[in-house]
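Peer 1: Provided below are the primary sequence and the corresponding predicted coordinates.
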Amino acid sequence: MKKSIIQILELPVLLTMALGLLACGTKVVSSAESPFSKERGGFSVKEEPLEITVWTYFSGIQQEAFQRTINRFNEGRGKDIGVEVKAYNPGSTLDLQNNLYGINQKKLAQGDYPDIVSLHTDTAMILEEEGVLTDLDSYFSKEDWSAFVPSFLEEGRLGRKYGGVKILPVAKSTELLYINKTDWDSFAEATGTSLSELSTKEGLLNVAEKYYRYTDSLTETPDDGKAFYGIDDYANYMLVGARELGVNLISVDEEGNPKVQFPKEVMKTLWDNLYVPIIKGYFTSEGRFRSDDVKTGDILAYTASSASSVYFPKEVIISDREQHAITDIVLPAPHFEGGEEIAMQQGIGMGVVQGNKKRVEASVQFLKWLTSYEENAQFAISAEYLPVRVDSFTVEAIDKEKGSGMDPSLEKALSTMSSNTLYFTPSIINLAEIRKALEYELQDKALSDRYKIETAMASGVSREDAIAEYDNDENFEQYYETILQEINYLLSDS
């Protein structure tokens, strides 16, 4: 089994950085008081603009949308206040984290630091402990904050009840259920199955079993049914699923100390609704993403980020000779029957690196512009995310950017986040490693055991007997003890 514990990079005390950094004051700075305003004698049109840099992990349409947004700022508001923004992409999220963690090790000069960085909470926690991030409460008024969706701001406070906002929400997403409607229609007509059966995880599992038996019946080969469903993010399944069952697997107290709660009965329910259907061939994960598995015909449906809707394939390609066009339908992600309806809250947030007061001020001016009503709606929606403001967190805002009814995925994401209780992962230093443990301990074990079952079946063992070797309490107990030990180890190191 693939080992999922990866030691987090050491972040030494940022002595080199500290020498060049100035602490921000506590006074809220209005736009009129900004040193960049012309009334205050800011940069004149004859002077070179102050250049600030943004490090992001964006790619594809996100990167394109962000660059268009930066261009609008530089040609408009930025020109007025003498500020020019440039974006850099060090690579993936992990590449960005490694660059941030290694700032002091590389002994970069102050001018080489980014001014603004795209952040997840675990990275922000490490930088925050070293005093690297600016407290944005010093620059945004209560009226400014009242424009944001409250849950988005809460996440940006890094789990500290009385702490300031360190990650400014910029764009948000949730998870949705994507279905190959073309092939679903054929299956549904043949079996009398309804889309309404997919509203719960238990119903989804029943449909997946029905689909396996239906596809098995289409050939003379026994036990060659196809998987119906897959998941992009196993950690989200574990965290949100447990929350729907009334438990926070990982949480923090008011002081930010991590807590673990892994009731065996809750973990068994999560196991029964993911591990078991994988080893039975009802669910699977073949390609890098589940949209890849739909394209190859390995599954019919999957749960993934609402921001990934543009990657749903337009056709299924079985071989060079066998392919057909498909359309999609988007539904809310299924919930556990009888549990609280929880929606995953995730997306893009940005922090400002402590430094020269003028650079911090300029960075804040850009972020205020980026989260203004029109600009935030235009950027977020064009990047296939939802805006973060209360006044633009609406169907009308989506329709204005995309056209009425032209983006059902975003509209479904909006209705999901508006009607469900929102959940975001707690702010813990080792969160990335904890998520990897939740992701790969179950995924790797399930896929490995499924392969062993298929091997046994190929050698003549019956499907029922092959599955029984793994679908038992002893196997679950082994997994439970392993994951609990791993999570406790990671938390003790955080």
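Peer 2: That came through, no problem.

Peer 1: use CA for all of it now, contacts and neighbours both
Peer 2: Will do.

Peer 1: what's the helix or strand for Glu411?
Peer 2: Glu411 is located in helix 408-419, with elements delineated by DSSP states H and E.

Peer 1: equivalent analysis for Arg288, please.
Peer 2: Going by DSSP H and E, Arg288 is not part of any helix or strand.

Peer 1: now the one 3 residues further on
Peer 2: In this assignment (DSSP H and E), Ser291 forms part of helix 290-295.

Peer 1: quick revisit: helix or strand right after the helix holding Glu411?
Peer 2: Past helix 408-419, the next helix or strand by DSSP H and E is strand 421-423.

Peer 1: which other helices and strands contact that following strand?
Peer 2: Helices and strands touching strand 421-423, by 3 or more Cα pairs under 8 Å, 6 or more residues apart in numbering; DSSP states H and E, are strand 342-344.

Peer 1: touching the strand it packs on from outside, list them.
Peer 2: For strand 342-344, the surrounding residues in contact (Cα atoms under 8 Å, 6 or more residues apart in numbering) are 173-175, 236, 240, 243-244, 335, 416-417, 420-424.

Peer 1: quick one: contacts of the next helix or strand after that strand?
Peer 2: With elements assigned by DSSP H and E, the helix or strand that comes after strand 342-344 is strand 346-352. Identification of contacts with strand 346-352 by Cα under 8 Å, 6+ apart yields 115-120, 124, 133-134, 156, 166-174, 360, 363-364, 385, 424.

Peer 1: chain center to strand 346-352, what's the gap?
Peer 2: Distance of strand 346-352 from the chain centroid (Cα atoms, centre = their mean, to the nearest Å) equals 11 Å.

Peer 1: just the buried positions in that strand, please.
Peer 2: Using 16 or more other Cα atoms under 10 Å as the test for burial, strand 346-352 gives 346-352.

Peer 1: below is an additional structure, to be compared with the one above:
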Amino acid sequence: MKKLSILFLTILLLAGMTGCGNKAANNPITLTMWHVYGSQTESPLNTMIDEFNQTTGKENGIFVSVVSVTNSSAIDDALIASAHNEPGAVSMPDLFTAYPRVVEEIGLDRLLDWGEYLSAEERSAYVDAFLEEGILEEHLVMLPIAKSTELLFLNKTIFDRFAADTGASEEDLLHFEPLFHLCSQYYDWSGGQEMFQINDFYHYFLVNIAGRGGEFVQDGTLDCSSKEFEQVYFPMARAAIHGGLCTGDGYASDRWKTAEVISNIGSTAGMLYLRDYVTYQDNTTEEIETAVYPYPSFSDASPTVIQRGAGLFAMKSTDERKNEAAAVFGKWITEQKHNLDFVTVSGYLPVTQNAFSTLFSDMEIVKEEKFRMLYGAVDQMYDSYTFYPLPLYDDSGETQSRFEETIKSVLSIAHRDYINRIEQGEEPETVMSELLDASLSEIRRITER
């Protein structure tokens, strides 16, 4: 009888333990998410989230539901609309990727402090500079999950034809002075086509002014009056006014598809969107060879490049289970294996020290040749470049957008004026000199308002 009682008690205990184990599965937590990594159908992060949901998420009763995949500007706008309860705005997601600039709009107190869910050992695993970027008022509100920098991408197939006719060299792509000269050469050689696009003029001025010892952002405003600004502006503006440097809207990846531009400066993650073929206006296609180079520098300045990349934010919930679930996912996506699996198919940099060392000590872990080429270019910069983080100040996102619009608009108008005036017989260098000075004055007038 005693043996039967012990057996019965054991069965009850086992049943109770099974019930506890299934409790999370029977009452799962769903976390909605907006992010910027790829498109809805071809997103490397979506692939990783599927793996999480089927493994660790399933074991812990956590399901991450991706609601939106778009670009950072669109997410910024949607987050601000949601935070302010604007008409037609959708509910805030539980998780989202963004830059720290959104914090002032959402409210620091509404965001999860990841630091409360990380041990000292876990925290020490991250690259210090990446972690520090997400700390605001001593709260770790942005968890780094992937970082990037900028490189120069080249359609080598078309560039080689240009080089064969003009004597241009790939060495000319390493410094801005000869690169901007090539833009004008290419414009003339191609009958009016643009060669080069800078995806972010704001970044261009930030890092190249810093490389000369100056600061583009002074007390939360843009300083376009400095001699360093002029030194960075004039070579770039000359190429844009003559032709060959694109000042149109949109990303270079769209123009890359049709060879409207054959080179660009953009995020390492831009490799995802650069096709291995182009489609011409007559609907014919051509396979191309892509080459990747370090971010160019000015020959008389210190090489400097942007440190960029959105991070992971979570809305703080009154349901502590949601906060803990967010922490489980955040830790999982930054574990070495998962982080490397994610970043090496998307062109990003890993965020922990061990993962970073592993990647750059053994490029063979990168499966695709084009991504090995990309990381090789980053490796060339790692010891000799200064990596410059985006400054955070009030309305920084809006300031950047306005500056981009101003630069593109002013230089586009100057280019049209230049073409019209030289077609009417005016002396090209005289016209160029006038438009360089006039365009600089106009940019200063607009940004100082």
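Peer 2: Cool, the structure landed. These numbers come from a predicted model, not from an experiment.

Peer 1: quick TM-score on the pair, please.
Peer 2: Once superposed, chain against chain, the TM-score is 0.85 (TM-score structural alignment, normalised by the length of the second structure); 428 aligned residues with a Cα RMSD of 3.1 Å.

Peer 1: ok, back up a step: packing partners for the helix holding Ser291 of the first structure?
Peer 2: Going by 3+ Cα pairs under 8 Å, 6+ apart, helix 290-295 of the first structure lies up against strand 301-305, strand 315-317.

Peer 1: which one of those strands is the most hemmed in?
Peer 2: Mean neighbour count (mean count of other Cα atoms under 10 Å) peaks for strand 301-305 among those, with a mean of 24.

Peer 1: that strand against the second structure, how far on average?
Peer 2: For strand 301-305 of the first structure, the mean deviation from the second structure after alignment is 1.4 Å (mean Cα distance after the TM-score superposition for the first structure).

Peer 1: could you check the angle strand 301-305 makes with the helix or strand encompassing Tyr214 of the first structure?
Peer 2: According to DSSP H and E, Tyr214 of the first structure maps onto helix 201-216. Orientation of helix 201-216 of the first structure against strand 301-305 (axes from the mean of the first three to the mean of the last three Cα atoms, to 10 degrees) gives an angle of 140 degrees.

Peer 1: list of residues touching helix 201-216 of the first structure?
Peer 2: Contacts of helix 201-216 of the first structure (Cα under 8 Å, 6+ apart): 187, 191, 193, 197-198, 222-229, 273, 277, 281-283, 334-337.

Peer 1: how far away from the center of its chain is it?
Peer 2: 27 Å.

Peer 1: how big is the offset of stretch 408-418 of the second structure relative to the first structure?
Peer 2: Per aligned residue, stretch 408-418 of the second structure averages 1.1 Å (mean Cα distance after the TM-score superposition for the first structure).

Peer 1: the first structure: matching residues for that stretch?
Peer 2: For stretch 408-418 of the second structure, the aligned range in the first structure is residues 443-453, judged by TM-score structural alignment.

Peer 1: and that stretch, what's buried?
Peer 2: Within stretch 443-453 of the first structure, the residues that count as buried by 16+ other Cα under 10 Å are 443-447, 449-450, 452-453.

Peer 1: so where is the next helix or strand after the helix holding Tyr214 of the first structure in the second structure?
Peer 2: Per DSSP H and E, the first helix or strand lying C-terminal to helix 201-216 of the first structure is strand 229-231. Aligned by TM-score structural alignment, strand 229-231 of the first structure corresponds to residues 196-198 of the second structure.

Peer 1: other residues contacting the matching stretch?
Peer 2: Here stretch 196-198 of the second structure has contacts from 183, 204, 244-247, 252, 261-266, using Cα under 8 Å, 6+ apart.

Peer 1: tell me, how many residues neighbour Val66 of the second structure?
Peer 2: Applying other Cα atoms under 10 Å, we find 19 residues neighbouring Val66 of the second structure.

Peer 1: what residue of the first structure matches up with it?
Peer 2: Residue pairing (TM-score structural alignment): Val66 of the second structure is matched to Ala87 of the first structure.

Peer 1: ok, now which ones touch its match?
Peer 2: 53-56, 67.

Peer 1: out of those, list just those in strands.
Peer 2: 53-55 (DSSP state E).

Peer 1: output those residues in TSV; the columns should cover distance to Leu484 of the first structure.
Peer 2: Formatted as TSV, these follow (distance: Cα to Cα, whole Å):
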residue	distance to Leu484 of the first structure
Thr53	41
Val54	38
Trp55	35
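
Peer 1: of those residues, closest to Ile103 of the first structure?
Peer 2: Closest approach to Ile103 of the first structure among those (Cα to Cα): Trp55, at 12.9 Å.

Peer 1: Lys201 of the first structure matches what in the second structure?
Peer 2: Aligned by TM-score structural alignment, Lys201 of the first structure pairs with Phe176 of the second structure.

Peer 1: if we ignore the residues flanking it in sequence, what's nearest that match?
Peer 2: Distance criterion Cα to Cα, 6 or more residues apart in numbering; nearest residue to Phe176 of the second structure, sequence neighbours excluded, is Phe298 at 5.4 Å.
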